[in-house]
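Undergrad: Pasted the sequence and its predicted model underneath.
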Amino acid sequence: MGSAFAIELVLAIAVLAALGAGERGTDVALQATARFSFVLFWLAYTGGALASLASRPLIWLKRSARNFGLAFASALQVHLGLVAWLCWIGAAPSRATFLFFGTAAIFVYLLALFSIQRLQACLNPTLWRLIRAVGMNFIALAFLRDFLSAPRHMTFGYLVGYLPFVILAVAGPLLRGLAFLLNGRPLVQLRTALSFGVGQN
């Protein structure tokens, strides 16, 4: 968590030092910190799915998912600090943007809080799984919306800078869905039905 926060902070300071602390520099710093934060979130979001699909080679991702999630929550503080600075200099985002991405931020710290075992034990296991599923997917949706909000006149540099993150943002839910199908009841029932049919023949 400390390393993630430090890297995010250094990244933000470097951008602001190079481009200034005005609106443009802050916007670029927000973009840079969002991308780094997204990598941490993506590893937490898809770790279990990748481990299920690749089995042993990636089992460490599943075991480290909570650590990646907490690192993401820690790094996000710098990003939110830049948002606060943007408001301070008079370039605040729209109310709709605050509402949508603010909800995602609330989910981030709600999930981080209840990742503590003692607090998690206070929740019904089904309720916790529901909160985690809704929260993680909403955060993933927030990143996808951010990466897909391309300007009208897209430059080659913008495409190079954002396309890999768009691909990952789209791939995340697909990987989780595929892992669910391969390990969930629908496929188990299908396999059972097929094996029963083969046995009958």
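TA: Everything's here; your move.

Undergrad: When you work out contacts or count neighbours from here on, use the C-alpha atoms and nothing else.
TA: Will do.

Undergrad: This structure: helices as residue ranges?
TA: Remark: helices assigned in the chain by DSSP state H are 2-19, 23-54, 59-63, 65-88, 95-113, 117-120, 125-148, 156-183, 185-200.

Undergrad: from the chain's centre, how far out does the last one sit?
TA: This points to helix 185-200. How far helix 185-200 lies from its chain's middle: 35 Å, per C-alpha atoms, centre = their mean, to the nearest Å.

Undergrad: Would you mind listing the outside residues contacting it?
TA: Residues outside helix 185-200 that contact it (C-alpha atoms under 8 Å, 6 or more residues apart in numbering): 181-182.

Undergrad: buried set for that helix?
TA: By neighbour count on 16 or more other C-alpha atoms under 10 Å, the buried set for helix 185-200 is empty.

Undergrad: now it and helix 156-183, what's the angle there?
TA: 50 degrees (axes from the mean of the first three to the mean of the last three C-alpha atoms, to 10 degrees).

Undergrad: check contacts around the residue positioned nearest the centre of the chain.
TA: Centroid-nearest residue in the chain: F41, 3.5 Å away (criterion: C-alpha atoms, centre = their mean). By C-alpha under 8 Å, 6+ apart, F41 lies in contact with 68-69, 72.

Undergrad: will you turn the residues you listed into a markdown table that also has distance to F107 and neighbour count?
TA: A markdown table is the format used below for these (distance: C-alpha to C-alpha, whole Å; neighbours: other C-alpha atoms under 10 Å):
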| residue | distance to F107 | neighbour count |
| --- | --- | --- |
| F68 | 15 | 24 |
| G69 | 12 | 25 |
| F72 | 12 | 27 |
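
Undergrad: next, the one to line up against it:
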Amino acid sequence: MGQQERHSLNLIGFALPVAAAWMGSAFCAALGLAALALATLGPGEHGTILALKVTARFSFLLFWLAYAAGAMTTLFGPAFEPLKRRGREFGLAFASAHLVHLGLVAWLTYIGHAPARGVFLFFGVAALWTYLLALFSIPRLQKALGSKGWWFLRAVGLNYIAYAFATDFLGYPQFGSFKYLVGYLPFAALSVVGPLLCLAAFVQRAAWLRKTSSRQTG
């Protein structure tokens, strides 16, 4: 076995435990938050809804970092590069933490308080995108998909998930209430800022490519 092959195997062996550590930590944190909410209000409807809200916000923060870190690096420079390098780990941590949230949805359904069919469908599609992206973050599958296919999958999937979160956080009707200011406003703001950052970064990269192309052909 050559030196380059041994180096590649070492990198793979290091990357897997790091990703697993992020996923395990995120899952345990979400599980702890859910347990705290259920212990506070009980395992009935009210306690489960509180646990759903808490775990949704925790998983959203992990998603937001995976979603916006690259755009922040493009717009604001290398200070955000460490976040960008951890984009895959943030994404996998989000997928892992969100398993707790989905488990709570199943529990809420089991105790007789199932969400409406339209809610199941809309957020179910977002969950499918979450685990499809997690699946294709595996290097071998990502390579088989190709760079263009992976870009398309990420663009559609991440933006649909971002839209699903925004629909939830922006849909609360009691603007100005204490509950809104604490439980919704910070997350609603992030759900708007994230897509705006991604759009601005896309425009900046497109302008740079156009400028570079015109210099080469000029």
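TA: Done, it's in. These numbers come from a predicted model, not from an experiment.

Undergrad: mapped onto structure 2, which of the contacts of F41 of structure 1 hold?
TA: Compared against structure 2 with both residues aligned by TM-score structural alignment, their matches' C-alpha atoms under 8 Å, these retain 68-69, 72.

Undergrad: Go through those and name the one nearest S115 of structure 1.
TA: Distance to S115 of structure 1, by C-alpha to C-alpha, is smallest for G69 among the kept ones among the contacts of F41 of structure 1, at 9.3 Å.

Undergrad: Not counting sequence-adjacent ones, nearest residue to the counterpart of that closest one in structure 2?
TA: The equivalent of G69 of structure 1 in structure 2 is G91 (alignment by TM-score structural alignment). Excluding the flanking residues, the one nearest G91 of structure 2 by C-alpha to C-alpha, 6 or more residues apart in numbering is A66, at 5.3 Å.

Undergrad: what's the distance between that neighbour and L83 of structure 2?
TA: As for A66 of structure 2, its distance to L83 of structure 2 is 8 Å (criterion: C-alpha to C-alpha, to the nearest Å).

Undergrad: Quick check: the aligned residue for the residue nearest to the centre of structure 1 in structure 2?
TA: By TM-score structural alignment, F41 of structure 1 lines up with F63.

Undergrad: repeat for E23 of structure 1
TA: With the correspondence set by TM-score structural alignment, E23 of structure 1 lines up against E45 in structure 2.

Undergrad: can you pull the contacts of its match?
TA: Neighbours of E45 of structure 2 in contact, by C-alpha under 8 Å, 6+ apart: 108, 111, 113.

Undergrad: Include distance to L102 of structure 2 when you put the residues you listed into TSV, please.
TA: Formatted as TSV, the contacts of E45 of structure 2 follow (distance: C-alpha to C-alpha, whole Å):
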residue	distance to L102 of structure 2
L108	10
I111	14
H113	14
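
Undergrad: Most neighbours among those, which one?
TA: L108 (21 neighbours; other C-alpha atoms under 10 Å).

Undergrad: Identify the residue of structure 1 aligned to that residue.
TA: Mapped onto structure 1 by TM-score structural alignment, L108 of structure 2 lines up with L86.

Undergrad: now that match: how far from V170 of structure 1?
TA: Computed as C-alpha to C-alpha, the L86 of structure 1 to V170 of structure 1 distance reads 28 Å.

Undergrad: For burial, what's the neighbour tally of the residue opposite P164 of structure 1 in structure 2 once aligned?
TA: Counting by TM-score structural alignment, P164 of structure 1 corresponds to P186 in structure 2. The tally of other residues near P186 of structure 2 (other C-alpha under 10 Å) stands at 12.

Undergrad: again, but for H98 of structure 2
TA: Neighbourhood size, H98 of structure 2 [other C-alpha under 10 Å]: 28.
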